[in-house]
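Chemist: generate coordinates for the sequence data below:
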Amino acid sequence: MASCGGLSRNDQGEWMKGFIYGINTCLEDMAEAWALLKGIQMAKLLGARQVCFESDSKTVVDVITNDSACDSFTDNVLFACKKELANIQAWHLAFIPRELNTAVDHLAKLAASKKGTTVLHQPLESILQCLRMISLVSQFGDN
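Modeler: Coordinates of the predicted model:
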């Protein structure tokens, strides 16, 4: 079963909310597209007007930012992403290497046995550990 997850952080990098989504069966790019769509929907629910989204899928980032093409099933979900993004005042979508996306990958693994969307109001300790590690790697990389 395919799954995805995502989280929102404030401008200080602190946890706001997260989600896990059990999709069923699909290709990797489709799961990444669903993650972006669910992330956009969560940002809208939080009332965010300026948002930076991150994805470890170059395909998803290219289709959204450069109007590239992909398979028709994934393209349908990404079309929905573009439609939802039109309702956010300012947004940016950036590619992030998979090794810096460990918290989201961890969330996706949690969703593997679930169906539908589950909103996480509080972070799991394992997610907080991933975020702390990402913060340390980012700080080290800036030096």
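Chemist: use CA for all of it now, contacts and neighbours both
Modeler: OK.
Chemist: right, and Ala33 touches Thr74 too?
Modeler: Yes - here Ala33 reaches Thr74: they are 6.6 Å apart, a contact under C-alpha atoms under 8 Å.
Chemist: which one of the two has more residues nearby?
Modeler: Per other C-alpha atoms under 10 Å, whichever of Ala33 and Thr74 has more neighbours is Ala33, with 28 against 22.
Chemist: how about the more buried one, secondary structure?
Modeler: Using DSSP: H, G, I helix; E, B strand; the rest coil, the three-state assignment for Ala33 comes out as helix.
Chemist: for it, give its distance to Cys4.
Modeler: For Ala33, the distance to Cys4 under the criterion C-alpha to C-alpha, to the nearest Å works out to 9 Å.
Chemist: likewise Ser126?
Modeler: If you measure Ser126 against Cys4 using C-alpha to C-alpha, the figure is 16 Å.
Chemist: among the two, which residue is more densely surrounded?
Modeler: Taking Ser126 and Cys4 together and counting by other C-alpha under 10 Å, Cys4 has the greater number of neighbours (28 against 12).
Chemist: isn't the more buried one up against Tyr21?
Modeler: Yes - contact criterion C-alpha under 8 Å: Cys4 and Tyr21 qualify, at 5.3 Å.
Chemist: joint contacts of these two?
Modeler: Residues touching both Cys4 and Tyr21 (C-alpha atoms under 8 Å, 6 or more residues apart in numbering) are Ala35, Ala108, Ala111.
Chemist: may I ask which of these has the most neighbours?
Modeler: Across the shared contacts of Cys4 and Tyr21, neighbour numbers were computed from other C-alpha under 10 Å; Ala35 holds the maximum, 26 neighbours.
Chemist: mind listing what it touches?
Modeler: Under the criterion of C-alpha under 8 Å, 6+ apart, the contact list for Ala35 reads Cys4, Gly5, Gly6, Tyr21.
Chemist: another for comparison:
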Amino acid sequence: MVVFNRKGQNQNLSKEIMNQTLEFFYCVHSPRNPSHKALRAIRWERHPAGWKKLNTDGSCLGGSDRAGCGGLVRDEHDNWVGGFTRHIGSTNSFIAELWGLREGLLLRCNLNIDSLVVELDAQAVVEVFKNAAYVNNVIFPLLDDCRHLTACFHRIHFNHCYRQANRCADLLARMGAIQDVDFISFSSPLVDICNAFEDDFNGVLSNRMCPVLDGIV
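Modeler: Reported below is the predicted structural model:
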């Protein structure tokens, strides 16, 4: 006797395929671990006078459908200007990072910023915005939003940073992943990130094994 175990059709199959494809893209375009590394002291870096700095991050909680993003803007004196958390739902790391960037750039509408340093710990996202010719039809709407928003700035510059220099945004992104509402904005630092915010302000260092490129760490 043969028994067939009938299973219902996966209604989210196309979405899962898209997410896995983008996750593959994210991994492939992220820097591979080089064989040579050295210990380096990492900290959040101050930005030039006349500029404001945006740090963003995306978070996907393992084994769940809860993803989120978060970020904050600081002025040239390292003071809090504005921040946000957003709940995204089911997605992958690359899209969560793009959502974080989009929401961070949208803060400009309320904060009247014309010169902005953007800092993320996702190298793949930074490379996308340094390459104006890059096209990806799957993420085009989100990517196009971000590119249109960057065009609104008088001056904008993208930097990659290590996770240890992006702690405040990381904490906000994790909060976004678990919050019940879609979006929250903050006019002052949250209690949950005050320690990390103070560490950034005081230039506290964290050690990390970093790639050695051409003999330079």
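Chemist: just give the TM-score of the two.
Modeler: A TM-score of 0.87 describes the superposed chains when it is computed by TM-score structural alignment, normalised by the length of structure 1; 138 aligned residues with a C-alpha RMSD of 1.8 Å.
Chemist: in three-state terms, label the residue positioned nearest the centre of structure 2 for me.
Modeler: Residue closest to the average C-alpha location in structure 2 (C-alpha atoms, centre = their mean): Asp57, at 2.5 Å. Classification of Asp57 of structure 2 using three-state DSSP returns strand.
Chemist: circling back: filter the contacts of Ala35 of structure 1 down to the ones in strands?
Modeler: By the criterion of DSSP state E, membership of these in strands covers Cys4, Gly5, Gly6, Tyr21.
Chemist: give the aligned equivalent of the second one in structure 2.
Modeler: Just to be clear, that refers to Gly5 of structure 1. Across the two structures, Gly5 of structure 1 finds its equivalent in Gly70 of structure 2, going by TM-score structural alignment.
Chemist: just give me the neighbour total for that match.
Modeler: Neighbour count of Gly70 of structure 2, defined by other C-alpha under 10 Å: 34.
Chemist: contact partners for it?
Modeler: If you count contacts by C-alpha under 8 Å, 6+ apart, Gly70 of structure 2 has them with 56-58, 83-86, 100, 103-104, 169-176.
Chemist: give me that answer again for 7 Å
Modeler: Residues near Gly70 of structure 2 by C-alpha atoms under 7 Å, 6 or more residues apart in numbering: Thr56, Asp57, Gly58, Phe84, Thr85, Arg86, Gly100, Ala169, Leu172, Ala173, Gly176.
Chemist: list just the nearest of those residues to Glu16 of structure 2.
Modeler: Of all the contacts of Gly70 of structure 2, Glu16 of structure 2 sits closest to Gly58, with 18.4 Å by C-alpha to C-alpha.
Chemist: hmm, Ile95 and the closest one touching each other?
Modeler: No - contact criterion C-alpha atoms under 7 Å: Gly58 of structure 2 and Ile95 do not qualify, at 8.0 Å.
Chemist: look at the two and report which has more neighbours.
Modeler: Counted by other C-alpha under 10 Å, Gly58 of structure 2 and Ile95 do not tie: Gly58 has more neighbours, with 33 against 25.
Chemist: how much space between whatever residue of structure 1 lines up with Leu111 of structure 2 and Asn76 of structure 1?
Modeler: Correspondence of Leu111 of structure 2 to structure 1, assessed by TM-score structural alignment: Leu46. For Leu46 of structure 1, the distance to Asn76 of structure 1 (C-alpha to C-alpha) stands at 24 Å.
Chemist: and what of Gln41 of structure 1?
Modeler: According to C-alpha to C-alpha, Gln41 of structure 1 and Asn76 of structure 1 sit 16 Å apart.
Chemist: and for Ile88 of structure 1?
Modeler: From Ile88 of structure 1 to Asn76 of structure 1 the distance is 20 Å (C-alpha to C-alpha).
Chemist: also Lys109 of structure 1?
Modeler: Looking at Lys109 of structure 1 against Asn76 of structure 1, where the rule is C-alpha to C-alpha, the gap reads 24 Å.
Chemist: which one's more surrounded, those two?
Modeler: Each of Lys109 of structure 1 and Asn76 has its neighbours counted (other C-alpha under 10 Å); Lys109 has more, 17 against 13.
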